[in-house]
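A.B. asks: take a look and give me a structure for this.
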Amino acid sequence: MKIGLETESYHLLFVTGRMDVFSFIKKAADLGLDGVMLNIIPWPEREEICVLESFDPQYLARVKKEIDKYNLYSEIDTNGTDPEHLSKVIETAHRIGADVIRTYVCRGEYDAQLLKKAPSEIKKVVPLLEKYRIKLAVENHEEETSSEVINIINQINSPWVGAHCDVGNGMMAWEDPVEAVKMLAPYAYTTHFKDHIIIKDEDEYKVCGVPIGEGNIDLEECFKILMKGSTLTRINIEMCFPYAVSFKRAAGTGGVYEVGEGAFKVDEAPYDPNLIKPKDYYYPPDSLLEKMIEDQKLGVEKSVKFVLNLRNKYCR
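C.D. replies: Okay, the predicted model is just below:
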């Protein structure tokens, strides 16, 4: 099993100009990893900043050369189902040598109409996927349950379209991570491997990212399911820390009705709420920025160590 790293794991370094795609690729190699997953969506409220600075063929050739230099695999993260946009992303993936693209349907809030039209839109790019031998993976991205993702895949009914199994995102739709992985594993073409806790933010509970191995998701069980229940040859680390987000669906939507047990156990917030509110974790104030950047860097190191240990335990 190969292990890769998603750019979101270092989002604070990217948005502060301390990392670019080339230094990220080198960092992944330095960490002893096998691949990179490049998220090409501009950051929220930072639309001018993107992992890929250009879609110019010469620039993309430089990116591919850097990936090849370290003998890494590459995948791309995007969002949406607009055929014109997806076609552009497929062409980009082809130019950098990426053979899997992640996308998702809903963007920030659940939208049944977007889910309804997703299959017909995605079908329009299947010929291009086939041409370049690239697979498209639909993610359970906070708003969608596993069954909703599987429904889209079944309607498309193409070997070029499968699932992106995010082991933690189902929690935002009140879905137990282990159950979500069980459902998505047979359809999975790629992954995000992460960890979460539940925290109390004033009168609201939120899902909070933490370094992998420090949360309450049964990651060992998730890893074993992906090993035995899927045809995956790669697992991608996406450490979403610092990050906290509200639930996106009504309690019970994904089968869990309340917080308190298992992955939904309530823990203390990683930062003093008197200093920073969870809603500000993603873009912290200047007074905490340096500390949280260092925490993120250390968190990636911890996450990589944890996942590599799982691989050594179950794959070697």
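A.B. asks: could you use CA atoms for every contact and neighbour count after this?
C.D. replies: Will do.
A.B. asks: got the buried residues for the helix or strand containing E91?
C.D. replies: Element membership for E91, per DSSP states H and E: helix 83-96. For helix 83-96, burial by neighbour count (16 or more other C-alpha atoms under 10 Å) applies to 83, 86-87, 89-96.
A.B. asks: go on, stretch 153-161?
C.D. replies: Across stretch 153-161, burial judged by 16+ other C-alpha under 10 Å covers 153, 156, 160-161.
A.B. asks: okay, how far is it across stretch 61-76, tip to tip?
C.D. replies: 15 Å (C-alpha to C-alpha, to the nearest Å).
A.B. asks: check stretch 234-247 too.
C.D. replies: Start-to-end, stretch 234-247 (C-alpha to C-alpha) is 28 Å.
A.B. asks: just the helices in the stretch 1-150 of the chain please.
C.D. replies: Secondary structure of the stretch 1-150 of the chain (DSSP state H, counting those that start in this stretch): helices at 11-15, 21-30, 57-69, 83-96, 112-123, 126-132, 146-156.
A.B. asks: turn those helices into TSV, including distance to L310.
C.D. replies: Converted to TSV, the helices of the stretch 1-150 of the chain look like this (distance: least, C-alpha to C-alpha, whole Å):
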stretch	distance to L310
helix 11-15	25
helix 21-30	18
helix 57-69	25
helix 83-96	29
helix 112-123	34
helix 126-132	32
helix 146-156	24
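A.B. asks: to compare against the first, here's the next sequence to fold:
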Amino acid sequence: MVLALPEVNGFFKDRPMGVVVHSYGQRWQSKLNSPKYPGFKDALDLLEHCHTLGAGGVQVIVKDWTPDFAKKLNRRREKLGMYLEGSIAVPQDRSDVGRFDQEIKNAKAAGVHVLRTVCSSGRRYENYHSEAAFRELQQKALASLQLAEPVLQQHKMKLALENHKDWLANELVAMLKKLDSPWIGVTLDFGNSIALLEDPNTVIQTLVPYVFSTHVKDMALEEYADGFLLSEVPLGKGILDLPQIIALCKKHNPEVTFNLEMITRDPLEIPCLKENYWPTLGGVTGAELARALRQVRQHQYAPGLPRVSHLTPEERLVVEEQNINACLEYSKNTLALK
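C.D. replies: Here you go, the predicted structure:
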């Protein structure tokens, strides 16, 4: 491992790693007719399959659950001895609070203890093209979370906001301080913020005091003409010191869950040398850009970043399953999450 965090006491989870639904981008609600890799139509299908892999739980989208489905899911979850996390949209305005409240009730009935959310429409450098547009997003996000907070308090449910290639770590902390709620924290994604030129060690150390949940991943890098390429790779193959990151998360929150988000896809382009990358990132310094590019050049992924768009749908399903299995094996054998 090449990016080492400071030594901390070795706390590790006493249950296996879970799986985020986005790890199954090929199979989730897939219409492909694959006998070996059938699509998952709902959270129950995902839960059943992840249990066969030895996963400890799942993080899955809550939208459109009925109360009866939530109860059925909870019965099965309890029988399998797995945990369940939800992924939910925060209220867009006051008229949307009722929807949010019902989804919280359904999630709680299913045994969900923490809900992950995002408050942006996508990657900062792709979806927002001026400082004013991003400031408007920040204001709307704060207003949405302020609408959500009383509902969370009423139902005693935790909401975890992900660093989703949108917020810089300090921006996310500033919003959490404004909210000042024990019910709102962070889904700490281990690798997303590299896309914003942030040092992953600094991001972890900044956000970990607020951690409720995680997206565990390892990342690899490759230089290209307009900046660098960024890919999820099987755990242990990338640049992140996963044992130390997980130990630090556990130190700050002994109840934190560790959820695998191994997305099988082509590399993402991070066009940090193009002018249109920068309108919302004026606070990022030239020194930070230089550090990020040095990191890329020093840690080129020797095998070449994985690419799957040239594969057939069935071949992509095979690679997706292989990647998830490899990550879960690493989590048991190296991270001691078992």
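A.B. asks: returning to that earlier point: just checking, what packs against the helix holding E91 of structure 1?
C.D. replies: Helices and strands touching helix 83-96 of structure 1, by 3 or more C-alpha pairs under 8 Å, 6 or more residues apart in numbering; DSSP states H and E, are helix 57-69, strand 73-77, strand 100-103, helix 126-132.
A.B. asks: what about 7 Å?
C.D. replies: helix 57-69 (3 or more C-alpha pairs under 7 Å, 6 or more residues apart in numbering; DSSP states H and E).
A.B. asks: contacts for the helix it packs on?
C.D. replies: 22, 25, 95-97 (C-alpha atoms under 7 Å, 6 or more residues apart in numbering).
A.B. asks: quick revisit: which one of the buried residues of helix 83-96 of structure 1 is nearest to L232 of structure 1?
C.D. replies: Comparing the buried residues of helix 83-96 of structure 1 against L232 of structure 1 with C-alpha to C-alpha picks out A93 as the nearest, at 19.2 Å.
A.B. asks: is K265 of structure 1 in contact with K200, as I believe?
C.D. replies: No. Judged on C-alpha atoms under 7 Å, K265 of structure 1 makes no contact with K200 at a distance of 10.8 Å.
A.B. asks: next one: the counterpart of D99 of structure 1 in structure 2 from K63 of structure 2, what distance?
C.D. replies: Taking TM-score structural alignment for the superposition, D99 of structure 1 sits opposite H113 in structure 2. When distance is defined by C-alpha to C-alpha, H113 of structure 2 is 16 Å away from K63 of structure 2.
A.B. asks: with T312 of structure 2 instead?
C.D. replies: From T312 of structure 2 to K63 of structure 2 the distance is 30 Å (C-alpha to C-alpha).
A.B. asks: which ones are touching the most centrally placed residue in structure 1?
C.D. replies: In structure 1, the residue lying closest to the centroid (C-alpha atoms, centre = their mean) is H192, at 4.3 Å. Going by C-alpha under 7 Å, 6+ apart, H192 of structure 1 touches 165-167, 235-238.
A.B. asks: for D93 of structure 2, same thing?
C.D. replies: S144.
A.B. asks: wait, D226 of structure 2 touches Y277, no?
C.D. replies: No. Checked against C-alpha under 7 Å, the pair D226 of structure 2 and Y277 is beyond contact range at 10.0 Å.
A.B. asks: and V210 of structure 1, what's its match in structure 2?
C.D. replies: In structure 2, V210 of structure 1 lands on V233 (TM-score structural alignment).
A.B. asks: which helix runs longest in structure 1?
C.D. replies: helix 286-315 (DSSP state H).
A.B. asks: just want the angle from that helix to helix 21-30.
C.D. replies: Orientation note: helix 286-315 of structure 1 sits at an angle of 40 degrees relative to helix 21-30 (axes from the mean of the first three to the mean of the last three C-alpha atoms, to 10 degrees).
A.B. asks: which positions in helix 286-315 of structure 1 come out as buried?
C.D. replies: Result for helix 286-315 of structure 1 [16+ other C-alpha under 10 Å]: buried residues 292-293, 296-297, 299-300, 302-308, 310-311.
A.B. asks: and those, which two are the farthest apart?
C.D. replies: Pairwise over those, using C-alpha to C-alpha, the maximum falls at M292 and R311, 28.2 Å.
A.B. asks: V105 of structure 1 and L115 touch, don't they?
C.D. replies: Yes. With contact taken as C-alpha under 7 Å, V105 of structure 1 and L115 are classed as touching, separated by 6.4 Å.
A.B. asks: of these two, which one has the most company?
C.D. replies: Between V105 of structure 1 and L115, counted using other C-alpha atoms under 10 Å, the more crowded position is V105 (26 against 18).
A.B. asks: skipping adjacent residues, who's closest to the more buried one in space?
C.D. replies: In space, not counting the residues next to it along the chain, V105 of structure 1 is nearest to G80; the distance is 5.1 Å by C-alpha to C-alpha, 6 or more residues apart in numbering.
A.B. asks: I'd like to know how many residues surround the one you found.
C.D. replies: G80 of structure 1 has 18 nearby residues by other C-alpha under 10 Å.
A.B. asks: try S309 of structure 2
C.D. replies: S309 of structure 2 has 11 nearby residues by other C-alpha under 10 Å.
A.B. asks: assumed it was part of a strand.
C.D. replies: No. Assigned with DSSP: H, G, I helix; E, B strand; the rest coil, S309 of structure 2 falls outside any strand and is coil.
A.B. asks: could you find the closest non-adjacent residue to it?
C.D. replies: Among residues not flanking S309 of structure 2 along the chain, D266 sits closest, at 6.5 Å (C-alpha to C-alpha, 6+ apart).
A.B. asks: check contacts around that neighbour.
C.D. replies: Residues near D266 of structure 2 by C-alpha under 7 Å, 6+ apart: 306-309.
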